[in-house]
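*Asks:* Below is the structure, and that's it, no one-letter string:
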């Protein structure tokens, strides 16, 4: 008797976006009725691989991909998601794709509605068939009951709680008669613990019927509870493939984040000493869409480099945005013991804080202006630097020579590749735009500098230069830096302490020298790390 052909085989798949390699030689297989956990840090390449598998247009629009996808031994080429659906692949994305004004039944059966004959068909052909609503209701309720939840099929999507919307999305894929492979991207992220358990039970039931499942989640205990095997992706490579019965949460976390730091990248913190707390935050909440902060408290000491890490959407980006007044915030913050007025960006700047936003094009830069104007604008506006005055300030004008000198200094120091200080910011590469954002912050000589995702979207060489520059300004000028990044190793290379944010709260704070797997556990919502080490860091 021959070996059964796997339902899905991914062979040597690779993908580049505009010269940036995000997947390299990825291979694995999945059998019918098998549940595979697919895990990795943000940016590991999980979403790109699923986009390839599901035939998403962005893949073809950016040059296609390398390697092969085989279903039951036959190579497939999906030009669109419709081809993937026809082949029996269903996918539930992180973002809901429901129509708000439609009922649960209408969303579940969209484009696959049950219809019935009427006399108009004889004149106007099949397009004038009418909806067979009783049959549609029965089909929708069958799909919902398979999930083991109670949802009224007539309920409008706009009236549903978030959890019910997620179950409706999944029910839509279950109703497809052809479905033989189901991909779920973070399906439990919006579910309560009890709802997540209901979903896991439903997925086991589907798997027993022969449907293969790829389950993407950062909740590692769910991976252990549900999946038969696990594939770990890191920096676009498959790092590990293992049976879940032969591993545990700590081991998986170590595979995800436990790479060795590059030689010379480790940041020696033992000899560093710091002053009194310069920034104190208590019970901070921030209403930033997609990055909600619920209750965060921390202290940063003078001269320290303090890091915020965690998975996407958990709230780490909201902290700096809230303190600097870009999104509605509440709670208490103090700089040098003085109250920070929240929801007032100018007052935060006047107190001696600066912010390099993760959104450099939307918030950080005046894209149509020159590099020189971008660098000096905030310092000129808030501190009246680069301005000449006469008659006690009654007459003011720009000091163009000082502006040019400042711009040239930062262009040289940060190695900004440009034609000169007057070149428009919009004409620069992403990495050079990021350097201009840093130069703008350095020009105000802040006491506390918030930096969010300082190396997002830039090449390795530029990343090193940006991190080295932050460290140099911290050491030479005593600038206290609060850095937020999705890359744990980046934080470990430069920070003294790192706080991990999970579900809008700090799950733990550790020294940068702590083992990578301990940070990984905190990211996954696990708290069984060294309690004494965490306590000592807070």
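*Replies:* It's in. Everything quoted here is computed from the prediction, not taken from an experiment.

*Asks:* When you work out contacts or count neighbours from here on, use the C-alpha atoms and nothing else.
*Replies:* OK.

*Asks:* Name the SS class of the closest residue to residue 241 other than its chain neighbours, please.
*Replies:* Distances taken as CA to CA, 6 or more residues apart in numbering put residue 231 closest to residue 241, at 4.5 Å, once the chain neighbours are dropped. Classification of residue 231 using DSSP: H, G, I helix; E, B strand; the rest coil returns strand.

*Asks:* Residue 231: neighbour count?
*Replies:* Number of residues near residue 231 (other CA atoms under 10 Å) recorded here: 22.

*Asks:* Could you do residue 442 as well?
*Replies:* Using other CA under 10 Å, the number of residues around residue 442 comes to 21.

*Asks:* Spit out the contact partners of it.
*Replies:* Taking CA atoms under 8 Å, 6 or more residues apart in numbering, we find residue 442 in contact with no residue.

*Asks:* same deal with residue 202?
*Replies:* 146-148.

*Asks:* ok but it is inside a helix, no?
*Replies:* Yes. With three-state DSSP as the criterion, residue 202 is located in a helix.

*Asks:* Look up how far residue 30 lies from it.
*Replies:* Distance, residue 202 to residue 30, by CA to CA, to the nearest Å: 19 Å.

*Asks:* Check residue 388 too.
*Replies:* 70 Å.

*Asks:* of these two, who's got more company?
*Replies:* Neighbour count, other CA under 10 Å: between residue 388 and residue 30, residue 30 has more, with 21 against 14.

*Asks:* Presented hereafter is structure B, for comparison with structure A:
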């Protein structure tokens, strides 16, 4: 085979095991220049691990490397670090941002590759004292943003940006590298509004038309079909299907991913809690949270219900739980069970038996370097003195109780792990999400806010997480307020759904209402 007909990328017989768990078995696929490949699969199917191998991530080398070959333009390559991969023209945008918050978009886009200017001092003392060529930086950053085809403010500081624009800044950073041939996008649309996601998909097609190949990992399967040339589906560390996108469908991809048919529109009972008493009453709530507007929220939650809060990104749905639970500055009044809950005081919320599963599982959700046992039991230990033994003045941890409660949730939520002593960091995203839920369940709260419970997790894990929430609500009588960007998920889980637009609640309807009705509310602006 002549090298000029060789594909841009070939992965041949790739194998990998972690701590004795086989996570990849004999993975093979090819990718041509300018081709867009959709990589689908449940969490823990091995998608991220495969990309880490391709990108030369340290974690692969530190855990004994991998088997098989990676070929670029027909030649075998070994990337020992991400820098080797970058040099070969591979860029990657991860699920978790790696931007410097205090820098502007331009500074982040050109980080460590800033164009420099010589000056009198550097002529004498050498290039380390060159100054940055800001004019050239601006132009180069603008070109990269232009290549991406999505408008972002290049002078804005990252920490002031809505989450979608951070994502675009990361993509622009990769596009600004002249040698870029292949861009890996890991869950790029999970944090985007529908409009931003559409813009991103458009820009992926644009990159492809310039000859840049793209590997696109997402759980939104319709996007795969809309933008990809071909789809590679993984299950349990193997490739189960490799097909042109035009020859498959969302249903078929789902079946291949989970090895069974998943019917998310299954019959479910909706409970009418209108006669129940109001357990939480929110009045005139405003919250100061980056990327969110919460201006004037009035909302009554009924005891024992699952209330969904939906709406487009940035309209305020994430701000509500973060404000009530005291994670961002807030004003207005919140009453729980007839008593006022002071705002801006997370401890008081926990003492009142409220719990919160945040959308930011890495930032506030988990102690990544601790065991699952410690993650699950620690809050309950700290707040409620649970899982402790007392003997006179001495208190010590009840290790058996801690182990038992963790094991209980590992079984119930089907958390994939080697044991309850495994570190949270070693789990896949979906399993980390389940640990966050277990931690909240272990508090045995009376009221649970859960924000984006299925962000970045696959169909199978989704159903499990949503079932766990329903079960927790039904069996323990816990009132649940669930915030989600996915309307269908709210419709299959909640009793009523409140829609937020422009920082206010614009309507609350039974979950049985049509998607169209909710969609219309989302884009409406109540004056």
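*Replies:* Yes, it's here. Computed from a predicted structure; not experimentally measured.

*Asks:* How alike are these chains, TM-score-wise?
*Replies:* The TM-score (TM-score structural alignment, normalised by the length of the second structure) is 0.59; 479 aligned residues with a CA RMSD of 6.8 Å.

*Asks:* just so I have it, where are all the helices in the stretch 401-538 of the first structure?
*Replies:* Counting by DSSP state H, counting those that start in this stretch, one finds helices in the stretch 401-538 of the first structure at the ranges 430-443, 460-477, 488-494, 516-523, 531-537.

*Asks:* Just put the ones you listed in a markdown table and tack on distance to residue 113 of the first structure.
*Replies:* Output for the helices of the stretch 401-538 of the first structure, formatted as a markdown table (distance: least, CA to CA, whole Å):
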| stretch | distance to residue 113 of the first structure |
| --- | --- |
| helix 430-443 | 46 |
| helix 460-477 | 50 |
| helix 488-494 | 47 |
| helix 516-523 | 42 |
| helix 531-537 | 55 |
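
*Asks:* Out of those, which is closest to residue 187 of the first structure?
*Replies:* Nearest to residue 187 of the first structure among these is helix 516-523 (17.2 Å), distances taken as CA to CA.

*Asks:* what residues does the closest one touch?
*Replies:* By CA under 8 Å, 6+ apart, helix 516-523 of the first structure touches 249-251, 253-259, 310-311, 500-502, 507-508, 510, 527-530.

*Asks:* in what helix or strand does residue 335 of the second structure lie?
*Replies:* Element membership for residue 335 of the second structure, per DSSP states H and E: strand 329-336.

*Asks:* pretty sure residue 307 of the first structure is in contact with residue 498, am I right?
*Replies:* Yes. Using CA atoms under 8 Å, residue 307 of the first structure is in contact with residue 498, at 4.4 Å.

*Asks:* Quick check: neighbours shared by those two?
*Replies:* Listed as contacting both residue 307 of the first structure and residue 498 by CA under 8 Å, 6+ apart are residue 491.

*Asks:* The stretch 251-400 of the second structure: strands as residue ranges?
*Replies:* Using DSSP state E, counting those that start in this stretch, the strands of the stretch 251-400 of the second structure run over residues 278-288, 294-302, 306-310, 329-336, 339-340, 354-357, 388-391, 394-397.

*Asks:* Which positions within stretch 152-170 of the second structure qualify as buried?
*Replies:* By 16 or more other CA atoms under 10 Å, the buried positions in stretch 152-170 of the second structure come out as 152, 154, 156-159, 161-170.

*Asks:* Can you tell me which of those is closest to residue 81 of the second structure?
*Replies:* residue 170 (19.1 Å).

*Asks:* Now that closest one: closest residue in space, sequence neighbours ignored.
*Replies:* In space, residue 170 of the second structure is closest to residue 93, 6.3 Å off (CA to CA, 6+ apart).

*Asks:* Name the SS class of residue 11 of the first structure, please.
*Replies:* Looking at residue 11 of the first structure with three-state DSSP, the answer is strand.

*Asks:* give the contact list for it.
*Replies:* Residues counted as contacts of residue 11 of the first structure (CA under 8 Å, 6+ apart) are 25-28, 67-69.

*Asks:* Now list the buried members of those residues.
*Replies:* 26-27, 68-69.

*Asks:* Could you list which of the residues you listed belong to strands?
*Replies:* Mapping those onto strands (DSSP state E) picks out 26-27, 68-69.

*Asks:* what's the neighbour count on residue 117 of the first structure?
*Replies:* 13.

*Asks:* and it, what does it touch?
*Replies:* 129-130.

*Asks:* Kindly recompute the last result at 10 Å.
*Replies:* For residue 117 of the first structure, the contacting residues are 126, 128-132, by CA atoms under 10 Å, 6 or more residues apart in numbering.

*Asks:* Please apply the same query to residue 223 of the first structure.
*Replies:* 35-39, 200, 215-217, 229-230, 244, 248-249, 252.

*Asks:* got it, and residue 303 of the first structure?
*Replies:* Counted by CA under 10 Å, 6+ apart, residue 303 of the first structure has contacts 272-278, 447-448, 474-475, 477-481.

*Asks:* now it: how far from residue 316 of the first structure?
*Replies:* 21 Å.

*Asks:* sorry, back to before: of the contacts of helix 516-523 of the first structure, just the buried ones, ChimeraX syntax please.
*Replies:* Remark: buried members of the contacts of helix 516-523 of the first structure, expressed as a ChimeraX selection using 16+ other CA under 10 Å:
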select :249,250,253,254,255,256,257,258,310,311,500,501,502,507,508,510,529
